[in-house]
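Visitor: okay, here's the prediction I keep looking at, along with the sequence it came from:
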Amino acid sequence: MRILIIEDNETLATALSHRLKDNGHAVNMTHDGETGLAFLKQEDFDLAILDINLPLRDGLDLLCQARRDNVTTPVLILTARDTTQERIIGLDTGADDYLVKPFEMDELDARVRALLRRQRNNNQHEQIGKLVFDRRGHSVSFEGKDLGLPRREISIFECLFDRSGRFVSKANLLDYVYGIGADVNESVIEVYVSRLRKRLTIYGVEIKVARGLGYLMQVTE
C-alpha cells in the first residue's frame, strides 16, 4: 500500500516512515500543508497520516479543502489536541480516524491496518489472469501457492495492477516504490521489473515495455 505522511516534525515523520516501510508499505513524506494538499490531489494514496499543526496550511484546512476537491483518500489524524470536541471537529471535517500524541507504534500499526482493511474490505483478493493478489497479505499466489515475491517486486506489481490498461513510467514506479524525491537511480527499477517479468511470464501474465511510455502489466493471450 502507498501511504502519505504529512507531519512537520521531521524526526517523528522519519520514525513513522521507517515503521511503515518495515510493514511493507511504500511511503511518501512532506512537512507542510501546501505540499501535502498538492500530493493528495495529484497522486494516488491508500492512506494519509496527517498532523494538524502544520506550516503554510493548517491540517484541518488542508483536509477540508481536499474533501471539497473530491479527494477520497482515507485520513488518519495525528495530533496533541485531545479534547472530545477537537476530535469531533476532526472527524466531521473528513478524517477517518484520530490518534492522539504521544502514542505507541503498535497502536498506529493497528489503526493503519484497520483503515486499509476498511478501504479494501470488498476486494482484498483480486485477480489478474490466474494469479491472485492479496493486498492485505502483500502476496501474489497461483492456485493457492505463494510465489514468494520480494517486497520491492510486490510494490511494483501493486502499482502496475492498480493501473491496469495504462502504461506506468519508470519515474512513477520509482516514486511509488521508494517515495517521491528518493535519491535512487531509475536503473534499479529496470532490474526489479526484469526479475518480476521472468517470474510472472510462466503464469500467463506479462509486463510490456514501451520506450518513452514505461511498463504495462497484462494477461498473455
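Guide: Thanks, I have it. Note that this is a predicted model, so its numbers are computed, not measured.
Visitor: use CA for all of it now, contacts and neighbours both
Guide: Noted.
Visitor: what comes up buried for stretch 207-221?
Guide: For stretch 207-221, a neighbour-count test (16 or more other C-alpha atoms under 10 Å) marks I207, G214, Y215, L216, M217, Q218 as buried.
Visitor: scratch that, stretch 107-127 is what I was asking about
Guide: In stretch 107-127, counting by 16+ other C-alpha under 10 Å, buried: L108, R111, V112, L115, L116, Q124.
Visitor: and the comparison structure, right after this:
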Amino acid sequence: MHVLVVEDQPKMQDLLRQGLQEAGFAVDSADDGPAALDRALGGAYDAVVLDVMLPGVDGFEVLRRLREEAVWTPVLMLTARDGVPDRVRGLDAGADDYLVKPFALSELISRVRAVIRRRSAPPAALRCGPLELDPTARTVAVAGTRVELSPREFAVLWLLLQRQGAVVTRADILDQVWNAAPDVGSNVVEVYVRYLRDKIDRRFGVELIHTVRGAGYRLAPPP
C-alpha cells in the first residue's frame, strides 16, 4: 500500500515515514501545500496523511482542491488544534478521519489502515427535487437539462446540496469556497447565489435556493 505523508516539520515527517514503512507501507512525502497537491494529483495513493498547518497552501485548501478535482483518495488529517470547529471543517471538506497531535504512532497506523479498508466508491450524485449534481463527472442538470456552472458556482451549489435542508451561513460559504481569502469582498457570496438562481431557479421556474434572513441560505426541494 502506498501512502503520501504531508508534513512540514522534518522530525515529524521522518517519524511518520519510518513508522509507516516499518508497518509495511510504501511512503512518499511532501512538506508544503503546493508539493502535496502536485503529488496527490499525479500519483495513485491508497491514503494521504495530511497536516493542517502547511506553508504555501494549508491542509484544508489542499483537501478542498483534491475533492474539487474528483480525487477521492482517503485522507487522514493531522492537527495540533483540537477545537470542534476545526474537526468539523476538515470533515466537511472531505476528510475521512481526523487525528489531533500529539498521538501514538500505533494509533495513526491503525487509522490509516482503517480509512483504506473503508474506502468507498466516488460519492453518488446529489439531488434536490429536479436538481442533480454529479461530483465525479462535475455535471449539474435540472429535470435532465444540463446546466453549465463555473468552478466557484459549482462549489457553492455542492456545499448547499451537501447540507440540504440546513441553513448555510455566508461566512461558512466564504470559508469553504474561498478559503476566507482576504482579498474577497464581503458581498461575493450574494453575487454567486444570484448567479445560481439565474441559472437554476429562474431559468427553470423552480424555487430551490432560499434566503434565511439574517442567517444565510438553505437549499430545499419545492413543496
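Guide: Thanks, I have it. Computed from a prediction, not measured in an experiment: that's the story for all the values here.
Visitor: quantitatively, what TM-score do the chains reach?
Guide: Laid over one another, the chains give 0.58 as their TM-score (TM-score structural alignment, normalised by the length of the first structure), with 164 aligned residues with a C-alpha RMSD of 3.9 Å.
Visitor: about what we covered before: how about the buried residues of stretch 207-221 of the first structure, which pair is most distant?
Guide: G214 and Q218 (13.4 Å; C-alpha to C-alpha).
Visitor: so where does L216 of the first structure fall, helix or strand?
Guide: Using DSSP states H and E, the element containing L216 of the first structure is strand 214-219.
Visitor: average offset between that strand and the second structure?
Guide: Superposing on the second structure and averaging over aligned pairs (mean C-alpha distance after the TM-score superposition for the first structure), strand 214-219 of the first structure comes out at 1.3 Å.
Visitor: so who does the counterpart of E34 of the first structure in the second structure touch?
Guide: With TM-score structural alignment as the criterion, E34 of the first structure lines up with A80 in the second structure. Taking C-alpha atoms under 8 Å, 6 or more residues apart in numbering, we find A80 of the second structure in contact with V100, K101, P102.
Visitor: so which of the residues you listed is surrounded by the most neighbours?
Guide: Highest neighbour count within the contacts of A80 of the second structure, by other C-alpha atoms under 10 Å: V100, with 14 neighbours.
Visitor: give me the number of residues near the residue lying closest to that residue once chain neighbours are set aside?
Guide: Once flanking residues are discounted, V100 of the second structure sits nearest to T79: 5.1 Å by C-alpha to C-alpha, 6 or more residues apart in numbering. Using other C-alpha under 10 Å, the number of residues around T79 of the second structure comes to 19.
Visitor: same check on L149 of the first structure?
Guide: L149 of the first structure has 17 nearby residues by other C-alpha under 10 Å.
Visitor: and for the one 5 residues further on?
Guide: Counted by other C-alpha under 10 Å, the residues lying close to I154 of the first structure total 23.
Visitor: how much does the helix or strand where it lies stray from the second structure?
Guide: Secondary structure from DSSP H and E places I154 of the first structure in helix 151-162. Once fitted to the second structure, helix 151-162 of the first structure is off its aligned match by 0.9 Å on average (mean C-alpha distance after the TM-score superposition for the first structure).
Visitor: may I see the buried residues of that helix?
Guide: Buried residues in helix 151-162 of the first structure (16+ other C-alpha under 10 Å): R151, R152, E153, I154, S155, I156, F157, E158, C159, L160, F161.
Visitor: was I right to think D96 of the first structure contacts V75?
Guide: Yes - assessed by C-alpha atoms under 8 Å, D96 of the first structure is found in contact with V75 at 5.3 Å.
Visitor: who has more neighbours out of these two?
Guide: The neighbour comparison of D96 of the first structure against V75 (other C-alpha under 10 Å) goes to V75, with 23 against 16.
Visitor: great, nothing more from me.
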